[in-house]
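Colleague: After the sequence you'll find the predicted model.
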Amino acid sequence: MTSMQKLVGLGLAAILVSLLGVGGGVWLSARHYRPLLDVSNASLAKAALARDNLEALAVEQGRKLGDLVQAGHLRERNAALAQEKARQESQPDYAAANKLLRERTGGDPAEAAGEIIDVELGL
């Protein structure tokens, strides 16, 4: 064998040993890091699922809150209508009560109210 062939043989052997070293390093690294990656991937999947659930709950909560606000506005409007209806229906009774007060006391509604209160209190 010539020195050139020996040199080429040594170079090929060095390359082969380097490739075996790299392959062994990759295999050892994969054995070491694969369980860590699996745990991290499982944690990531759980976190993504929890986030999706929270998003769905937040959307549902927002919808329910909107429904409650609308129901509150509807109750407020209905109460205002009922109050106005009661005011209109009580006008004849209110007018009759004022007329009766004026007839009993002779005129001034404030004076009449004061006298009625005094009678009620026993003064």
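Modeller: Nice, I can see it.
Colleague: CA atoms for contacts and neighbours, from now on please.
Modeller: OK.
Colleague: Now do the helix or strand where Val8 lies: which elements does it pack against?
Modeller: According to DSSP states H and E, Val8 maps onto helix 3-105. Judged by 3 or more Cα pairs under 8 Å, 6 or more residues apart in numbering; DSSP states H and E, the packing partners of helix 3-105 are helix 109-121.
Colleague: list the buried ones in the helix it packs on?
Modeller: Counting neighbours by 16 or more other Cα atoms under 10 Å, one finds that the buried residues in helix 109-121 are 109, 112.
Colleague: and if you look at stretch 97-108?
Modeller: Across stretch 97-108, burial judged by 16+ other Cα under 10 Å covers 98, 101-102.
Colleague: what's the closest of those residues to Gly23?
Modeller: Relative to Gly23, the closest of the buried residues of stretch 97-108 is Asn98; by Cα to Cα it sits at 106.3 Å.
Colleague: Please state the offset of stretch 98-113 from the chain centre?
Modeller: Distance, stretch centre to chain centre, for stretch 98-113: 58 Å (Cα atoms, centre = their mean, to the nearest Å).
Colleague: who touches it?
Modeller: Stretch 98-113 has contacts (Cα atoms under 8 Å, 6 or more residues apart in numbering) with no other residue.
Colleague: here comes the other one, which I'd like you to weigh against the first:
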Amino acid sequence: MVALVLIGLGAGVGYWLTARHYQPIVTTAQADVKKAGEDLASCRTTRESLEGQVGEQNQAIAALKAAEQDREQKAKAAADQAHQDAQQDYQAANRLQQERTGGDPAATAAAIIDNELGL
């Protein structure tokens, strides 16, 4: 019976010494786990925010590309129209040069221009 009491007393003292030794380590580990959980939540929030911003940037880039293509098409159409308009003027200028009949060049040019304009 004394042996059982001594074994129980030894076990109780051993438990108390072990708990006293490991309690600060367990408390520190629990605090670290809690901080890691908070950091994880913060990282997830930041990640979601960044994903949203990247999505908005991708939409803006797509809109800019569409606007660029639209401007390119309009510029090409305007250049084609200008080329056609210039071609008509070029042909009219060639006719003016070919229809020169002699006499005063200024009066002849004025008459041809008036004729072209329907005056």
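Modeller: Structure's in. What do you need? All values derive from a computational prediction rather than experimental measurement.
Colleague: Tell me the one of the buried residues of stretch 97-108 of structure 1 nearest Gly25 of structure 1?
Modeller: Of all the buried residues of stretch 97-108 of structure 1, Asn98 has the smallest distance to Gly25 of structure 1: 103.9 Å, by Cα to Cα.
Colleague: Counterpart of the closest one over in structure 2?
Modeller: Aligning on TM-score structural alignment places Asn98 of structure 1 opposite Gln87 in structure 2.
Colleague: Give me the distance between Gly21 of structure 1 and Ile15 of structure 1.
Modeller: Counting by Cα to Cα, to the nearest Å, the separation of Gly21 of structure 1 from Ile15 of structure 1 is 10 Å.
Colleague: nope, Gly62 of structure 1 is what I meant
Modeller: 65 Å.
Colleague: now Glu60 of structure 1
Modeller: Per Cα to Cα, Glu60 of structure 1 is found 63 Å from Ile15 of structure 1.
Colleague: need the contact list for whatever residue of structure 2 lines up with Asn78 of structure 1.
Modeller: Residue pairing (TM-score structural alignment): Asn78 of structure 1 is matched to Ala67 of structure 2. By Cα under 8 Å, 6+ apart, the contact list for Ala67 of structure 2 is empty.
Colleague: In structure 2, which residue is most central in space?
Modeller: Gln57 (3.3 Å; Cα atoms, centre = their mean).
Colleague: Show me what that one aligns to in structure 1.
Modeller: Aligned against structure 1 - with TM-score structural alignment as the criterion - Gln57 of structure 2 pairs with Leu68.
Colleague: show me what contacts the residue lying closest to Ile113 of structure 2 once chain neighbours are set aside?
Modeller: In space, Ile113 of structure 2 comes closest to Leu96 once its chain neighbours are excluded; the distance is 7.7 Å by Cα to Cα, 6 or more residues apart in numbering. Contact partners of Leu96 of structure 2, counting by Cα under 8 Å, 6+ apart, are 109, 112-113.
Colleague: Report the buried members of those.
Modeller: Using 16+ other Cα under 10 Å, the buried ones in those are 109, 112.
Colleague: so which of the contacts of Leu96 of structure 2 comes closest to Ser42 of structure 2?
Modeller: Ile113 (79.0 Å).
Colleague: Against Ala19 of structure 2, how distant is that closest one?
Modeller: 112 Å.
Colleague: cool, Ala63 of structure 2 as well?
Modeller: Using Cα to Cα, we find Ala63 of structure 2 at a distance of 65 Å from Ala19 of structure 2.
Colleague: Next: His83 of structure 2.
Modeller: Taken as Cα to Cα, the span from His83 of structure 2 to Ala19 of structure 2 is 93 Å.
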